[in-house]
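Asks: no FASTA, just this:
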């Protein structure tokens, strides 16, 4: 089993942090992995750390033991997979994600009430999970991340598909080279950026600016404002950089309500973005890359035992193959395209006469000789059995009948007729071959 930890850079891209190979996922292995990351990155007790993962018990135990002060979020996609087992309705997915994507408690309660009205049993199952781990309305502010899923980890695991097919040492070397190339490539891209903030942050800000056209501002004192949107008021504090919708608080990018207040005061919107998205910090993330390593030919013998893979333990169930195992609802079945012609409504045409309404096996214009030849060569269900049965009865009748008189002495018996065994000539049935050789 491979344990991985990835982060996200200011441009919302994958940054590999650590990876390790263990014999299985259990409490000691996850605790050891988290402990190594904690020591290398000097995380302390995890006061300013946010983690997102699936709800594996070993991982939960490792984080709770080594990083007790960290915010440990649960992947909402895995929670939805659990709900999908009991309810297959298509409306369940959008209703669930509206609840998980609620930025504040007011929206959370409203969307939860709609979800409960649709399926009370699924709502009861959902509330067994602590909402503070999978709903944005209860996330800790300050991390500039509002993600409710760990798709970054799943995407990174997908890139390791080829490496996992290699032997142990070669696999680790391929992963290291992939990480080295990734850091070098991103460093080159970041060095060419001339704007103050990253491209991803600017796109999110442009989206907020477009949505701000439906907002109106009512001025107060001390940098406080009330933004009215479709009859609902939102309290905005530019000094504290907070908004009642909590989107600005979680992401660090001004929401549409904050953009409305900033524009009305003739301020620059970009000045109110979090420093996390600065291009300078993006470039600093990739300033130090992985150094090249000589191949095994140049490695010195340390005198210690050779590195080998852990003892293989065959997992229960059917082998899953080399590809990454996808979740139950991770990649739903694609719908048929409107341009693709299916079998439904298709008119059948005969391959012999070309007319519609029948196939070549039921063609009324086929001659009797052609039909008999086709049956003899290809056979049709039920007819070969009837033919073999009739031939068998005829063979047994011939065995019971009195045989011909023996030829006189000095006379030579007639030689059997030479049979044509070409592919076009009719072949003897298996009954004749069994009885007469």
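Replies: Nice, I can see it. The shown structure was predicted, so the numbers you read here are calculated from the model rather than taken from an experiment.
Asks: drop to CA atoms for contacts and neighbour counts, all remaining ones
Replies: Will do.
Asks: which residues touch residue 163?
Replies: 170-172, 174-175 (CA atoms under 8 Å, 6 or more residues apart in numbering).
Asks: the helix or strand hosting residue 178 - contacts with which helices or strands?
Replies: For residue 178, the host element (DSSP states H and E) is helix 168-191. Here helix 168-191 touches helix 279-285, going by 3 or more CA pairs under 8 Å, 6 or more residues apart in numbering; DSSP states H and E.
Asks: buried ones in the helix it packs on?
Replies: Across helix 279-285, burial judged by 16 or more other CA atoms under 10 Å covers 279-283, 285.
Asks: output the contacting helices and strands for it.
Replies: By 3+ CA pairs under 8 Å, 6+ apart, helix 279-285 packs against helix 168-191.
Asks: after the helix it packs on, next one along is what?
Replies: Next helix or strand after helix 168-191 toward the C-terminus (DSSP H and E): helix 199-211.
Asks: list the buried residues in that following helix.
Replies: By 16+ other CA under 10 Å, the buried positions in helix 199-211 come out as 199, 201-202, 205, 208-209.
Asks: so who does residue 31 touch?
Replies: 58-59, 61-63, 65-66.
Asks: nearest to residue 217, of these?
Replies: The shortest gap between residue 217 and any of the contacts of residue 31 belongs to residue 63, at 44.0 Å (CA to CA).
Asks: helix, strand, or coil at that closest one?
Replies: State at residue 63, reduced to three classes by DSSP: H, G, I helix; E, B strand; the rest coil: helix.
Asks: can you give me the strands for this protein?
Replies: Secondary structure of the chain (DSSP state E): strands at 2-8, 14-21, 50-53, 71-74, 215-219, 224-229, 232-237, 242-243.
Asks: minimum distance to residue 312: which of the ones you listed has it?
Replies: strand 14-21 (11.9 Å).
Asks: how far off centre is the closest one?
Replies: Put simply, strand 14-21 sits 19 Å off its chain's centre (CA atoms, centre = their mean, to the nearest Å).
Asks: what is the burial count for residue 175?
Replies: Residue 175 has 17 neighbouring residues, counting by other CA atoms under 10 Å.
Asks: comparison target, given below:
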């Protein structure tokens, strides 16, 4: 269990049989696994109270971070928790203002949600999304125009315009496709797939004219700077990244994610220290590919700034204004193939036409900080007489109605034992 925390009880039973020749019942194995989890990771219920110590430790060892733990003062029940490390706060200023919002469910004993921005709440409600976005506003730089990308959660749709009224809110294309596919159940599969593919073509079309040609009606509204990202896959990747951590008690879970962040920041900082170019290597390679794809095109010079590129369709490139009539330069924030070939005929430097977000210097700035360790050796032992934050009350799903039947003698005895266990204060699985 220490090496593989996600090991299930049903997997332990055959291991004990195969390696030790032991025939152990599933119930006994389940009890053993639960006890081992408490020994290794601590008790799930006590872990909520340990968030207080963890919050103080974060601010002590990583000053400038932002932490907020919210609980009901009357019954001392946990509500919500949010943490943003100082290196993430300052590193965001060196990244494009495009934020992805998503919420994977936790796998521990107490249900909850873990959004990509390190908040833990009980469910995706309008109240919780409003609280989270309000806290997020205390972390991110509000001077920049932010574009949010999400899966169109109902609570988020209500909260976003109230907390970030001037921000753009774009929807994940993959979720839109899935919604469209679900709404067309019963329709011929071939025709349905054709419509879903067409939706993708509409979304990726960079020009209004091309969009009108494929879709007769276009509602003119601000989509914000998507930077070529039409899905929230980056958020889904983060969810997969924290897959193992979601099974741990809440304080251990936050600490496990913090450890992963610390390692990633260090690895990327070390990688960037080896770069000597002006532009990040990935985009240097993209430049070369774009030039190879466009070098057979003819370029006509209008003046020192404006060029006409004769590709499959002719386009106009205005280098001084950073525009191309294909609109890809504006959408991606990175020169398209038309711009790359036009610059070859101009006095401009290609590197100067790239947004600073793609520069090595900016990458260095994003990962220049370090997340410092939070040692648990100084953590005080749990004192039951002290003020304690308890876990939230988990609502059980309603039981399915069962048909009335006469219980057998064995079922009667089982019911009697369960009632007796309850009277003794124990829990019978």
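Replies: Yep, that arrived. Computed from a predicted model, the values in this text were never measured in an experiment.
Asks: TM between them?
Replies: Scored by TM-score structural alignment, normalised by the length of the second structure, the superposition of the two chains gives a TM-score of 0.60; 294 aligned residues with a CA RMSD of 3.5 Å.
Asks: out of the strands of the first structure, which is the most enclosed?
Replies: strand 71-74 (a mean of 24; mean count of other CA atoms under 10 Å).
Asks: so that strand corresponds to what in the second structure?
Replies: Aligning strand 71-74 of the first structure against the second structure (TM-score structural alignment) gives residues 168-171.
Asks: what of stretch 172-192 of the first structure?
Replies: With TM-score structural alignment applied, stretch 172-192 of the first structure matches the range 254-274 in the second structure.
Asks: leaving out sequence neighbours, find the closest residue to the counterpart of residue 201 of the first structure in the second structure.
Replies: Using TM-score structural alignment as the criterion, residue 201 of the first structure maps onto residue 283 of the second structure. Leaving out its chain neighbours, the residue that sits closest to residue 283 of the second structure by CA to CA, 6 or more residues apart in numbering is residue 358, at 7.4 Å.
Asks: next up, the contacts around that neighbour.
Replies: Residue 358 of the second structure neighbours (CA under 8 Å, 6+ apart): 279-280, 283.
Asks: who's in contact with the alignment partner in the second structure of residue 100 of the first structure?
Replies: When the second structure is aligned by TM-score structural alignment, the residue opposite residue 100 of the first structure is residue 203. Neighbouring residues of residue 203 of the second structure by CA under 8 Å, 6+ apart: 173, 230.
Asks: distance of residue 203 of the second structure from residue 276 of the second structure?
Replies: For residue 203 of the second structure, the distance to residue 276 of the second structure equals 37 Å [CA to CA, to the nearest Å].
Asks: swap in residue 228 of the second structure?
Replies: 27 Å.
Asks: mind checking which of those two has more residues around it?
Replies: Set side by side, residue 228 of the second structure and residue 276 show more neighbours around residue 228, with 15 against 11, by other CA under 10 Å.
Asks: which ones are touching the more buried one?
Replies: 331-332.
Asks: trace it over to the first structure, please.
Replies: In the first structure, the residue paired with residue 228 of the second structure is residue 146, using TM-score structural alignment.
Asks: same check on residue 311 of the second structure?
Replies: Aligned partner of residue 311 of the second structure by TM-score structural alignment: residue 229.
Asks: ok, so what distance separates the residue lying closest to that match once chain neighbours are set aside from residue 270 of the first structure?
Replies: Leaving aside its chain neighbours, residue 229 of the first structure sits nearest to residue 215 (4.8 Å; criterion: CA to CA, 6+ apart). Using CA to CA, residue 215 of the first structure is found at 19 Å from residue 270 of the first structure.
Asks: in this structure residue 23 of the first structure contacts residue 313, no?
Replies: Yes - proximity of residue 23 of the first structure to residue 313 meets the contact threshold set by CA atoms under 8 Å, at 7.4 Å.
Asks: between those two, which has more neighbouring residues?
Replies: Ranked by neighbour count (other CA under 10 Å), residue 23 of the first structure and residue 313 place residue 23 first, with 13 against 8.
Asks: and the more buried one, what's its match in the second structure?
Replies: Aligned partner of residue 23 of the first structure by TM-score structural alignment: residue 122.
Asks: one more: residue 400 of the first structure?
Replies: Match for residue 400 of the first structure (TM-score structural alignment): no aligned residue.
Asks: what is the burial count for residue 400 of the first structure?
Replies: 8.
Asks: still on that earlier bit, quick one: residues contacting the match of residue 311 of the second structure.
Replies: 214-216.
Asks: same list, these, but as CSV with distance to residue 435 of the first structure please.
Replies: Below are the contacts of residue 229 of the first structure laid out as CSV (distance: CA to CA, whole Å):
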residue, distance to residue 435 of the first structure
214, 93
215, 96
216, 99
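Asks: now the second structure: which of those residues match?
Replies: Among these, the contacts conserved in the second structure (both residues aligned by TM-score structural alignment, their matches' CA atoms under 8 Å) are 215-216.
Asks: if I line the two up, what does the residue nearest to residue 283 of the second structure land on in the first structure?
Replies: Checking TM-score structural alignment: residue 358 of the second structure goes with residue 277.
Asks: aligned partner of residue 32 of the second structure in the first structure?
Replies: Checking TM-score structural alignment: residue 32 of the second structure goes with nothing.
Asks: helices and strands around the helix or strand harbouring residue 32 of the second structure, which ones?
Replies: Under the criterion of DSSP H and E, residue 32 of the second structure resides in helix 26-41. Counting contacts by 3+ CA pairs under 8 Å, 6+ apart, helix 26-41 of the second structure packs against helix 9-20.
Asks: in the first structure, which residues correspond to the helix it packs on?
Replies: Going by TM-score structural alignment: helix 9-20 of the second structure matches no residues.
Asks: distance from the chain centre to that helix, please.
Replies: Using CA atoms, centre = their mean, the offset of helix 9-20 of the second structure from its chain centre is 35 Å.
Asks: what does stretch 236-253 of the second structure give?
Replies: On CA atoms, centre = their mean, the centre of stretch 236-253 of the second structure falls 11 Å from that of its chain.
Asks: burial count for residue 153 of the second structure?
Replies: Neighbour tally, residue 153 of the second structure, other CA under 10 Å: 16.
Asks: what sits against residue 277 of the second structure?
Replies: Taking CA under 8 Å, 6+ apart, one finds residue 360 in contact with residue 277 of the second structure.
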